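My questions are about this predicted structure, shown below with the sequence.
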Amino acid sequence: MPSSWTVLISLHAIAASYSLIFGAVNLLSRPKGGRVHRIVGRIWVVSMYVVVLTSFGVRTIDGGFNWLHALSVLTFCTLTAGLLAIRKGNIKAHRSFMTGSYLGLLGAFVGVLSVPSRRIPQLAIHELPTLGLLILVLLGTAALTITGIAQIRKTSFIRSGR
């Protein structure tokens, strides 16, 4: 990572990247509620909480907070509400809260990309090969994780005799 990337910012960006990937996998995959959905969902929720919590250490140039921090507070609430909803068996509320949280993540991502002075656009402008490598590593490790989860599902499926 470039020298302007602190450990906190790097952790935030990596967690946000995994949140984008695993959230998309869970929203687009079928069936819902199965073992793979639950495991990928747990990974997504943990990565989202990391994004939310680390966001409060990532400040604006003047050291303050901006609209992305307000989105972090809202996301913390919607993630928690989504978890509580599924624990109570309210699938409709769970789906709504989790989908809303993911859409908020996408909105924040677009917001970050739309400001040329932010770190990711600067990385794309000045160090495109590095950014490309980082994206490949993130996608590769996510794919390996999902493949591993799917294999666990198949193995347990075979063992159960179904």
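Here it is on my side, so go on.

Please count neighbours and contacts with C-alpha atoms only from this point.
Fine.

so Leu27 touches Thr99, yeah?
Yes - here Leu27 reaches Thr99: they are 7.5 Å apart, a contact under Cα atoms under 8 Å.

Out of these two, name the residue with the larger neighbour count.
Taking neighbours as other Cα atoms under 10 Å, Leu27 and Thr99 compare with Thr99 leading, 19 against 15.

Name the surrounding residues that touch the helix or strand harbouring that one.
Using DSSP states H and E, Thr99 maps to helix 91-113. The contact list for helix 91-113 (Cα atoms under 8 Å, 6 or more residues apart in numbering) reads 16, 20, 23, 27, 68, 71, 75, 78-79, 81-86, 118, 120-121.

And for stretch 38-57?
For stretch 38-57, using Cα under 8 Å, 6+ apart, the contacting residues are 8-9, 11-13, 15-16, 18-19, 22-23, 25-26, 65, 69, 72-73, 75-76, 79, 146, 149.

ok, back up a step: check the contacts of helix 91-113 for burial and list the buried ones.
16, 20, 23, 68, 71, 75, 78-79, 81-83, 85, 120-121 (16 or more other Cα atoms under 10 Å).

Tell me which of those fall in helices.
Within the buried ones among the contacts of helix 91-113, residues falling in helices by DSSP state H are 16, 20, 23, 68, 71, 75, 78-79, 81-83, 85, 120-121.

Next one for the comparison:
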Amino acid sequence: MTYLQLTYFHLATVFPAFLIGTYLLLNPKGTKRHKLLGKIYMALMLLTAIVTLFMSSVVGPALFNHFGYIHFFSLLVFYSVPSAYFSARNGNIAKHKSSMLGLYIGGILIAGSFTFMPGRLLHSWFFG
């Protein structure tokens, strides 16, 4: 896949994850809808994190001429999703909540804001 194709795939997974994650944060917890949407959200976040591993860094230093600082957010996703899932399954709702909030803030809001920095593709798309 080309970088542009990977970008489209990434956006196709992260944008619905953003919408679902926002919905989940603002609505009642523990319902059947919450559980279903939560699983979809986690799957989308894992997919988007996997896709990012194939996207080489274009801004700043790169490890192995590929991985940049933004790839640390992929590692955050790989840790947070299983942690949140198993915490909920084991009844540790406080840890589940913490993991999901960290995933949303770090994996979507912070990482997403970095994608709009000068030199990145989304910056050029939105700001010319």
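Sure, I can see it. Everything quoted here is computed from the prediction, not taken from an experiment.

The corresponding residue of structure 1 for His66 of structure 2: helix or strand, and which one exactly?
Superposed on structure 1 with TM-score structural alignment, His66 of structure 2 falls opposite Gly64. For Gly64 of structure 1, there is no helix or strand it lies in under DSSP H and E.

what's the distance between Gly64 of structure 1 and Ser55 of structure 1?
With distances taken as Cα to Cα, to the nearest Å, Gly64 of structure 1 is found 12 Å from Ser55 of structure 1.

Compare the two (neighbour count), which wins?
Higher neighbour count among Gly64 of structure 1 and Ser55: Ser55, with 21 against 10, using other Cα under 10 Å.

what's the distance between whichever residue in structure 2 pairs up with the more buried one and Ile93 of structure 2?
Using TM-score structural alignment as the criterion, the counterpart of Ser55 of structure 1 in structure 2 is Thr52. Counting by Cα to Cα, the separation of Thr52 of structure 2 from Ile93 of structure 2 is 29 Å.

spatially speaking, which residue is in the middle of structure 1?
For structure 1, the residue nearest the mean C-alpha position is Ser19 (1.0 Å; Cα atoms, centre = their mean).

What's that residue aligned with over in structure 2?
Mapped onto structure 2 by TM-score structural alignment, Ser19 of structure 1 lines up with Ala17.

With adjacent residues omitted, what lies nearest to that match?
Spatial nearest neighbour of Ala17 of structure 2, excluding adjacent residues (Cα to Cα, 6 or more residues apart in numbering): Tyr41 at 5.3 Å.

The one you found is in what secondary structure piece?
Applying DSSP H and E as the criterion places Tyr41 of structure 2 in helix 32-53.

buried ones in the lengthiest helix in structure 1?
Counting by DSSP H, the longest helix found in structure 1 is helix 128-159. By neighbour count with 16+ other Cα under 10 Å, helix 128-159 of structure 1 contains the buried residues Leu131, Leu138, Leu139, Ala142, Ile146, Ile149, Ala150.

what's the angle between that helix and helix 35-55?
Inter-element angle recorded for helix 128-159 of structure 1 and helix 35-55: 140 degrees (by axes from the mean of the first three to the mean of the last three Cα atoms, to 10 degrees).

next one: helix 128-159 of structure 1 to chain centre, how far?
With Cα atoms, centre = their mean, to the nearest Å as the basis, helix 128-159 of structure 1 stands 14 Å off its chain's centre.

other SSEs contacting that helix?
Under the contact definition 3 or more Cα pairs under 8 Å, 6 or more residues apart in numbering; DSSP states H and E, helix 128-159 of structure 1 sits against helix 7-28, helix 35-55, helix 119-126.

Now render those helices as JSON lines, adding distance to Val110 of structure 1.
Output for those, formatted as JSON lines (distance: least, Cα to Cα, whole Å):
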{"stretch": "helix 7-28", "distance to Val110 of structure 1": "12"}
{"stretch": "helix 35-55", "distance to Val110 of structure 1": "15"}
{"stretch": "helix 119-126", "distance to Val110 of structure 1": "11"}
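
Of all these, which one is nearest Lys154 of structure 1?
Among those, the nearest to Lys154 of structure 1 by Cα to Cα is helix 35-55 (10.1 Å).
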